[in-house]
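Q: this one's sequence-less:
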């Protein structure tokens, strides 16, 4: 990586801020939105099961329907697109689509530390066997959040602005947009062009956020 590319990459991280006020006249094309979501979908995920599903709100009527569900946050309607990111509670059902072509090609080499694809798939099925545990929801939220962050960086890299939102009624969202029980709404991300700069925010000094090699015993009990 060249020094220029490295500088641009770090600049991207430092200049991404959450925006609330968007230019309602600025429109993204369907192709531009697809490119952003393709980049978001290249995020890592457990067993590469890709636990995300995206609902892209671009039409005015759909945005207006979403607005009260999102506590009347105006960025929902003013952004070029508001993306609802859903987590897949049954991501193990993606195994065939993800690994089928490789298996059919006859590749039974060790994968990700497993002796075979068969061993790996057996462990995936075991992990998802108990649908009453919190594992499915935890995995859905954990992996989907990686895709959401990647979406926001992809937007910034393309000269756009974004703002994540968790202040919405998930149950009302499910009802209004006919979300199947397989998926859980995780967050909304508004994307477009800012008309008001993001509000400045501070960050803890890195020394305040690092614990080297574990907590001290007396601290861990507090």
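A: Okay, I see it. Note that this is a predicted model, so its numbers are computed, not measured.

Q: Only C-alpha atoms from now on, for both contacts and neighbour counts.
A: Fine.

Q: From the centroid of the chain, which residue is nearest?
A: When Cα atoms, centre = their mean is applied to the chain, the residue found nearest the centroid is residue 148 (2.3 Å).

Q: what secondary structure does that residue sit in?
A: helix (DSSP: H, G, I helix; E, B strand; the rest coil).

Q: what about it, distance to residue 5?
A: 23 Å (Cα to Cα, to the nearest Å).

Q: what about residue 210, neighbour count?
A: Around residue 210 there are 9 other residues, counting by other Cα atoms under 10 Å.

Q: Contact partners for it?
A: By Cα atoms under 8 Å, 6 or more residues apart in numbering, no residues touch residue 210.

Q: Can you give me the distance of it to residue 70?
A: Taking Cα to Cα, one finds residue 210 at 34 Å from residue 70.

Q: And for residue 96?
A: Distance, residue 96 to residue 70, using Cα to Cα: 35 Å.

Q: Pick out whichever of these two has more residues nearby.
A: Legend: neighbour count by other Cα under 10 Å for residue 96 and residue 70, higher for residue 70 (21 against 13).

Q: hey, where'd the strands end up in this structure?
A: Assigned by DSSP state E, the strands in the chain fall at 52-57, 81-88, 161-165, 183-192.

Q: Which among the ones you listed is found nearest to residue 121?
A: Closest approach to residue 121 among the strands of the chain is made by strand 81-88 (17.3 Å; Cα to Cα).

Q: So what touches that closest one?
A: The contact list for strand 81-88, computed with Cα under 8 Å, 6+ apart, reads 28, 33, 51-58, 63, 76, 137, 140-141, 143-144, 148, 182-192.

Q: From those residues, list the buried ones, please.
A: Buried members of the contacts of strand 81-88, scored by 16 or more other Cα atoms under 10 Å, are 28, 33, 51-54, 56-58, 63, 76, 137, 140-141, 143-144, 148, 183-192.

Q: Which parts of the chain are helices?
A: All helices of the chain, identified by DSSP state H, fall at 3-15, 30-40, 60-69, 75-78, 95-104, 117-127, 135-157, 170-176, 206-209, 217-220.

Q: Second structure follows, compare the two:
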């Protein structure tokens, strides 16, 4: 085995370990603080996730001030990890992300990834298509993209020694009101992040033959 093959195998195994070690953690060390610089780095890596037409509709509200976490606590049904974790990241989807199409495709031109005339065509088609979507369809797209980036963020956090738990159990209407979330943003989930004081519970998964099928679905 060559040195390159050996390195690739080590990298692959490291990633698999991260996937296997990720747990939903609900007890955190409240003394551990994640700096804005490190949080920004993790979020930046997470934004390499795929999205519909590369519109990158995810937006993050990072809540790490103690008084704001206390404000969030009753909205999140008094789940203690809200105040104990280093931060709670609200993952939001922007249904008007098509407004950044010119910037997104312009960056692709500057990077040499796309001819300018192709970018102009993409911008026109993307804005026309996404601006005319029914509201429910637009919300579904940004929710899917928000789910993709949330999983990526949680794996990145684990690779850096942090723990997370995704939270769908919170009053979205009260959250929107309390934190001044604009109408164009769809709340996708909250993610608590920090250093665990107690490992997440190990869990089991259904056998793969119960969930994966090749070429046709079972009749029952």
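A: On my side now, so go ahead. No experiment lies behind these values; they were computed from the predicted model shown.

Q: Overlay them and tell me the TM-score.
A: Here the TM-score for the pair of chains, by TM-score structural alignment, normalised by the length of structure 2, is 0.90; 214 aligned residues with a Cα RMSD of 2.1 Å.

Q: about what we covered before: the residue nearest to the centre of structure 1 touches residue 42, doesn't it?
A: No. Taking contacts as Cα atoms under 8 Å, residue 148 of structure 1 lies outside contact range of residue 42: 10.8 Å.

Q: Let me know which of the strands of structure 1 is the nearest to residue 214 of structure 1.
A: Using Cα to Cα as the measure, strand 183-192 is the one of the strands of structure 1 that comes nearest residue 214 of structure 1, at 30.2 Å.

Q: what's the average distance of the closest one to structure 2?
A: Here strand 183-192 of structure 1, set against structure 2 after superposition, deviates by a mean of 0.6 Å using mean Cα distance after the TM-score superposition for structure 1.

Q: Packing partners of that strand?
A: strand 81-88, helix 135-157, strand 161-165, helix 170-176 (3 or more Cα pairs under 8 Å, 6 or more residues apart in numbering; DSSP states H and E).

Q: how about these in a markdown table, adding distance to residue 16 of structure 1?
A: Compiled in a markdown table, these are given as follows (distance: least, Cα to Cα, whole Å):
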| stretch | distance to residue 16 of structure 1 |
| --- | --- |
| strand 81-88 | 17 |
| helix 135-157 | 6 |
| strand 161-165 | 8 |
| helix 170-176 | 26 |
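
Q: for these, which one sits closest to residue 15 of structure 1?
A: Going by Cα to Cα, the one of these nearest residue 15 of structure 1 is helix 135-157, 8.2 Å.

Q: distance between the closest one and the chain's centre?
A: Between the centre of helix 135-157 of structure 1 and the centre of its chain there are 2 Å (Cα atoms, centre = their mean, to the nearest Å).

Q: Stretch 19-35 of structure 1 now?
A: Mean-position distance between stretch 19-35 of structure 1 and its chain equals 18 Å (Cα atoms, centre = their mean).

Q: Map residue 197 of structure 2 across to structure 1 for me.
A: In structure 1, the residue matched to residue 197 of structure 2 (TM-score structural alignment) is residue 195.

Q: Alignment lookup: residue 65 of structure 1 to structure 2.
A: Aligning on TM-score structural alignment places residue 65 of structure 1 opposite residue 71 in structure 2.

Q: need the contact list for its match.
A: Residues near residue 71 of structure 2 by Cα under 8 Å, 6+ apart: none.

Q: before we move on, the earlier item: for residue 133 of structure 1, see how far away the residue nearest to the centre of structure 1 is.
A: As judged by Cα to Cα, residue 148 of structure 1 and residue 133 of structure 1 stand 24 Å apart.

Q: Over to residue 218 of structure 1?
A: The gap separating residue 218 of structure 1 from residue 133 of structure 1 is 32 Å, by Cα to Cα.

Q: Which of these two has more residues huddled nearby?
A: Set residue 218 of structure 1 next to residue 133 and count neighbours by other Cα under 10 Å: residue 133 wins out with 11 against 7.

Q: circling back to that earlier point, disregarding flanking residues, what is the spatial nearest neighbour of the counterpart of the residue nearest to the centre of structure 1 in structure 2?
A: Mapped onto structure 2 by TM-score structural alignment, residue 148 of structure 1 lines up with residue 150. Leaving aside its chain neighbours, residue 150 of structure 2 sits nearest to residue 91 (7.3 Å; criterion: Cα to Cα, 6 or more residues apart in numbering).

Q: Equivalent analysis for residue 64 of structure 1, please.
A: Distance criterion Cα to Cα, 6+ apart; nearest residue to residue 64 of structure 1, sequence neighbours excluded, is residue 77 at 6.5 Å.

Q: aligned partner of residue 178 of structure 1 in structure 2?
A: So residue 178 of structure 1 corresponds to residue 180, using TM-score structural alignment.
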